[in-house]
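[1] got a predicted structure here, sequence first:
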Amino acid sequence: MDSIISDSYAVHFNKNAFQALNNHLSEKKYSTIFILVDENTHELCLPNFMAEIHGDYQFEIIEIESGEINKNIETCVGVWEALSELGADRKSILINLGGGVLTDMGGFIASTFKRGIDFINVPTTLLSMVDASVGGKTGVDLGSLKNQIGVINQPVMVLVVPDFLDTLENRQVISGFAEMLKHGLIQDTTYWEALKGAKGLEDMKKHILTSIQIKNKVVLQDPTEQNIRKILNYGHTLGHAIESYFLESDSKVTLLHGEAIAIGMILEGYLSNKLLALSDESLNDIKSTFLNRYDKVEFSNEDIENILKLMKYDKKNSHGKVNFVLLKSIGIPVYDIEIPVELFTEAFAYYKI
């Protein structure tokens, strides 16, 4: 795979990734190289990653607990303290080896430590490769509210090594695949059709480059999400609210990001059908495609009421209005759409049948 050039950095693949990393470390001569891992990537990914680094460097490994529940400012404080205690300075670098939670949080930690040190992201999940690898969004959750605290700041580079995906359980793979399907829905009908035929991880790996190219193309047009970059949030307005609700509820099984976003894309597909004339055929195609891969989730009336309350915290809101990305057709999105309140109940009813 060829490298993808983003705004101020590149996404490198496979052996090119390690070659680019070794060249960079040799040139920059960092005082200390810090590697941020969780318990899973420490065991399953770090040994293979370290084996590819050539040179005599000072390394320090910092481990955090995995999971969205730990994507908070308290975890950041722990890492900042560890960096300080281990003598990190402005000439240090933080390499984030993990999924989207870890790379989002690691980027935020690096961007704010001593007013900013270099960082490199090495995504190890499908979700983080096709979503978090491009765009420079960093941050943490505020309680159960997704990504409320953060900055947009670019890494030095991103290294995508699909072999790391072989360490994942299937549920994590399928979660990441939801973002790839989203890329087809918002940009490319042909890509959507191709993804529908993917039968397993090896098929999905073949499409990683295309998904990153699609996201990169959008981000380059609008780095700070003032206009067209908003289309990347298709399915996320309701999806994030669902994800937050299931995260904070003691009686619910926590949903992975892609599982919640898959529901959001069905619901927002229904809204698209009612408001932008997305065809019935396309709407049913969206619904069946996601329900063929993602288990249907039960929602009570109380659940729906609480989910809709959480939407007011969505980052895309402006002037007290909840704004949506909807589809005129597959491949043609429209952003900043307001939704009549009564349609939300209808959308959940459509999802249930």
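    Cool, the structure landed. Numbers count the residues shown, from 1 in each chain.

[2] every contact and neighbour count from this point should use C-alpha atoms.
    Fine.

[3] tell me the contacts of Thr190?
    For Thr190, the contacting residues are Gly184, by CA atoms under 8 Å, 6 or more residues apart in numbering.

[4] packing partners for the helix or strand that Ser282 is a member of?
    Using DSSP states H and E, Ser282 sits in helix 280-291. For helix 280-291, the packing partners by 3 or more CA pairs under 8 Å, 6 or more residues apart in numbering; DSSP states H and E come out as helix 257-275.

[5] pull the residues that contact the helix it packs on.
    By CA under 8 Å, 6+ apart, helix 257-275 touches 127, 174-179, 182, 234-240, 242-243, 278-280, 283, 286-287, 290, 294, 325-328, 339, 343-344, 347-348, 350-351.

[6] and Asp141, helix, strand or coil?
    Here Asp141 is recorded as strand under DSSP: H, G, I helix; E, B strand; the rest coil.

[7] about what we covered before: measure how the helix holding Ser282 sits relative to helix 257-275, angle-wise.
    Between helix 280-291 and helix 257-275, the angle comes out at 170 degrees (axes from the mean of the first three to the mean of the last three CA atoms, to 10 degrees).

[8] try it against this one:
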Amino acid sequence: MDPIQANNYSIYFNDDSFVYLENLLKAETYSKIFVLVDENTNENCLPYFLSNLPTEIDIEIIEIEVGEENKNIYTCLDLWHTLIELGADRKSIMLNLGGGVITDLGGFVACTFKRGIDFINIPTTLLSMVDASIGGKNGVDLGNLKNQIGVIKEPKSVVVITKFLETLPSNEMRSGLAEMLKHGLIYDKKYWDKLKNLNDLNTDDLDVLIKESIEIKNKIVSEDLTENGIRKSLNFGHTLGHAIESYFLESEDKKALLHGEAIAVGMILESFLSLKLNLISNEEYAEIKYIITDVFEKVDFNDVDIQKIIDLLIFDKKNEFGKVQFALLNKIGEIKIDQTVDNSLILLAFEDYLQN
């Protein structure tokens, strides 16, 4: 597959990724390579990656614990200290080998260490391939509030090696699929239509669909890196989805949801809001709800859950002047940004979601 050109970097695929990395490491004068992994990618992805990375530069492996709960400033502090102890300097490079937590957090650590060192994102989950690793957003959570601390700085490059998907459990694959479905809903109805027939796809089809999803996100981000306009469209499903994800993460009596599982609920809820604001038709809403619920199990909410989720909306980082901002569908394949919605409609959206 040909590389995708972003604003100031390129996205490489499969075998071309290793060719690119080998040439880069020969051409640049890096003092050390630091590979950031979690427990899963250390075991399942790192051996294959290193065996295909010929270089004479010293390599240090840094491992963190798995999970969104570790995407915080305390982990960053540990990593900054570790980099110092291992002799990192401004000519070091960090390779972030993992899912969205690794690329988000690793990018932030690299951007802030000695005022910035080069970093490359090497996503190993479907979610990080089509979303987290693309677009230059790097950051961490503040308590249970998603992505409150961070910077926008693009990586040196992104390399997508779809072989890593062979190591993923089915729920992680579905989590990434949520973002692919979102890209179709907000930008390209033809792409959405392709994703409606998932049972008929083979591995080669998936590689092509992954690249198309990345192309959609890259086109949006390239127009609006700092999220003042069209990039807000990528927030569809995320205003309520992030609040749901945060609530389930902090609740002792709830099982934490994967990002894509929460976003899937958010997309159904926000599609309902789009319907009630006369932006999409009943037929479009029924199709969206059917397709997403066919892939993702329904999540249960009680009245207390719903009220606490609504209370969390005010902390969404996209809000402006104290108002909760939604990106809603204008029809399948189009988006309308900066929409405000009454809480009464949000309650109706949950009520509709919970119906059989």
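    Received the coordinates, thanks. Remember, predicted model here, so these are calculated numbers, not experimental data.

[9] just to revisit the earlier point, where in structure 2 does the next helix or strand after the helix holding Ser282 of structure 1 fall?
    Sequence-wise, the next helix or strand downstream of helix 280-291 of structure 1 (DSSP H and E) is helix 301-310. Aligned by TM-score structural alignment, helix 301-310 of structure 1 falls on residues 303-312 of structure 2.

[10] which residues touch that stretch?
    Applying CA under 8 Å, 6+ apart, the set of residues contacting stretch 303-312 of structure 2 is Leu240, Ala243, Ile244, Tyr247, Asn343, Leu347, Phe350.

[11] would you mind finding the match for the fourth one in structure 1?
    If you follow Tyr247 of structure 2 across to structure 1 using TM-score structural alignment, you land on Tyr245.

[12] how far away is the residue sitting nearest the centre point of structure 2 from Met180 of structure 2?
    By CA atoms, centre = their mean, structure 2 has its centre lying nearest to Ala132, at 3.1 Å. For Ala132 of structure 2, the distance to Met180 of structure 2 equals 12 Å [CA to CA, to the nearest Å].

[13] and Ile62 of structure 2, what element?
    Applying DSSP H and E, one finds Ile62 of structure 2 within strand 59-64.

[14] once aligned to structure 1, how far is that strand on average?
    Compared with structure 1 after fitting, strand 59-64 of structure 2 deviates on average by 0.4 Å (mean CA distance after the TM-score superposition for structure 1).

[15] Three-state assignment for the match of Tyr247 of structure 2, please.
    Per three-state DSSP, Tyr245 of structure 1 ends up helix.

[16] same question for the one 5 residues further on.
    In terms of secondary structure, Asp250 of structure 1 is coil; the call rests on three-state DSSP.

[17] quick one: contacts for Glu65 of structure 1?
    Per CA under 8 Å, 6+ apart, neighbours of Glu65 of structure 1: Asp38, Glu39.

[18] show me where structure 2 has helices.
    Here structure 2 has its helices, by DSSP state H, at 15-27, 39-44, 46-51, 73-85, 100-112, 126-127, 170-187, 189-195, 203-223, 238-250, 259-276, 282-295, 303-312, 343-354.

[19] mind putting these into TSV with distance to Gly136 of structure 2?
    Output for the helices of structure 2, formatted as TSV (distance: least, CA to CA, whole Å):
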stretch	distance to Gly136 of structure 2
helix 15-27	19
helix 39-44	22
helix 46-51	23
helix 73-85	18
helix 100-112	8
helix 126-127	15
helix 170-187	17
helix 189-195	24
helix 203-223	9
helix 238-250	18
helix 259-276	19
helix 282-295	28
helix 303-312	25
helix 343-354	31
